[in-house]
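**Q** Give me coordinates for this.
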Amino acid sequence: MWMEYNLRIPQDKRYEFAQPLDKLISGKREETLLKVENIIKNYIKSNLSINFYIVGDIVSKDFLANQFLKSFIKLCIIDEKTQRKKIYIKTENFEEIIELENPEGTIQKESWSLLKTIVESKKKTLLIITKGEEDLLVLPLILKLPLEENVKNFVFYGQPPITDARTIIPEGIVLVDVNIEIQNKVKKYINLMEKF
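**A** Reported below is the predicted structural model:
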């Protein structure tokens, strides 16, 4: 099974991994936050318990600054930099702060059990990647989230604009509604990765 290995993206598969996993909410930061708010307000009407799991510094910072969205956050995974610039996230918003090394373009085998522990703890957690980057941790995170009745787990991450690919992808936020179809899609991505 994949959890026993470190994984990395093969060079010839980078294009596939750049595709949004689910719904891309395109636009500038302020626009996308408003769209997310409206989507979540519709879910609240259905009496579901809602949890947010966020991967990325800018999305984390924006959600934490929004009083409505902030209340649903269970986990933020950051590396404290964006476009090679240092970024500051307020740690007082979290009950637990954990550090992990995850080299660029990889998923370290330790991340699987750590994410499982974080999800099961139900504590509001900040996971800081001290060496490397957080981007690919969205994949094991999605697989570690339980599928429960009356609970909606959403994973959010930033989508940078991609203009040099076969298809142009605008910038925005990707909203992943975690369900069995998405988990199966993620398993296909994981199966494309090289073990090392």
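
**Q** Could you use CA atoms for every contact and neighbour count after this?
**A** Noted.

**Q** which strands and helices sit next to the lengthiest helix in the chain?
**A** With DSSP state H setting the assignment, residue counts place helix 29-44 as the longest helix in the chain. The contact analysis (3 or more C-alpha pairs under 8 Å, 6 or more residues apart in numbering; DSSP states H and E) places helix 29-44 against strand 23-26, helix 57-64, strand 172-177.

**Q** can you list these in CSV and add mean neighbour count and distance to Asn6?
**A** Converted to CSV, the helices and strands packed on helix 29-44 look like this (neighbours: other C-alpha atoms under 10 Å; distance: least, C-alpha to C-alpha, whole Å):
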stretch, mean neighbour count, distance to Asn6
strand 23-26, 18, 28
helix 57-64, 20, 23
strand 172-177, 22, 24
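
**Q** Geometrically speaking, which residue is the centre of the chain?
**A** For the chain, the residue whose C-alpha lies nearest the mean C-alpha position (C-alpha atoms, centre = their mean) is Val55; its distance is 3.2 Å.

**Q** here's the other one to compare against:
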Amino acid sequence: MTDKLKIPDDKRHLFSQPLGELISGSREKTIPMVESKIQKLEIEGEKFFFYIVGDIVAQDFLANKLLRTHIKLCIIDEKTQRKKINVTNTEFFEEVLTLKNPKGTISKESWDILQKIIFSDNRTLLKITHGEEDLLVLPLISLLPLNNERIDFVFYGQPPITDSKQNIPEGIVMVQVNKKVKKTVNQFLKFMDKIK
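**A** The predicted model follows:
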């Protein structure tokens, strides 16, 4: 799929559901919990890549010695809750790319650039120069191939949601890319409107 996509207003609530395991709590609480899970996987001899979507999660993973070593990609827009944020430790990346992705959409160009990054050997920082990165979780998971030699994890921040339809606490969503998750993501992509 390489169309430009937008969430229909009547389906917006569906897209706030976590796609994987929600590790709920503050940044100070969730990062040690993620670190503990990863240490267990390392002891079991697993190999993995991390794909990070969002500035706060990227900042926290880059600042953590263990978690940083597994990062393949960080996608940021240098904003959090509409405020400017400066992600540090960017010298870690071998490649820095930019992309325009208007708010509430998945741009046509994002499909091509994510495909290129996934199959590159470089650790990549993708900066969204116009718009936002939130929805890029979907094409990222859709494009990631299933891999027998390693586990691919996508991490993103979950803002707290308290409305009449649902109550979801804040935290980090940890998505292990597998057939089930890819099927769910592809269903979400089918819900979206194609736009010109």
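
**Q** hang on, the earlier thing: what does the residue nearest to the centre of the first structure align to in the second structure?
**A** In the superposition onto the second structure, Val55 of the first structure corresponds to Val53 when matched by TM-score structural alignment.

**Q** residues in contact with its match?
**A** Residues in contact with Val53 of the second structure, defined by C-alpha atoms under 8 Å, 6 or more residues apart in numbering, are Cys74, Ile75, Ile76, Glu133, Asp134, Leu136, Val137, Val154, Phe155, Tyr156, Gly157.

**Q** Distance check, it against Ser164 of the second structure.
**A** Plainly put, Val53 of the second structure is 27 Å away from Ser164 of the second structure if you go by C-alpha to C-alpha, to the nearest Å.

**Q** One more: Glu170 of the second structure?
**A** For Glu170 of the second structure, the distance to Ser164 of the second structure under the criterion C-alpha to C-alpha works out to 17 Å.

**Q** likewise Pro139 of the second structure?
**A** 29 Å.

**Q** More neighbours: which of these two?
**A** For Pro139 of the second structure and Ser164, the more surrounded residue by other C-alpha atoms under 10 Å is Pro139, and the numbers stand at 22 against 6.

**Q** Assign a three-state SS to the more buried one, would you?
**A** Using DSSP: H, G, I helix; E, B strand; the rest coil, the secondary structure recorded for Pro139 of the second structure is helix.

**Q** host element of the closest residue to it other than its chain neighbours?
**A** Taking C-alpha to C-alpha, 6 or more residues apart in numbering as the measure, Pro139 of the second structure lies nearest to Trp111, with 6.5 Å between them; neighbours along the chain are not counted. Counting by DSSP states H and E, the secondary-structure element that holds Trp111 of the second structure is helix 108-118.

**Q** Which neighbouring elements make contact with that helix?
**A** Other helices and strands packing on helix 108-118 of the second structure, by 3+ C-alpha pairs under 8 Å, 6+ apart, are strand 95-101, helix 137-143.
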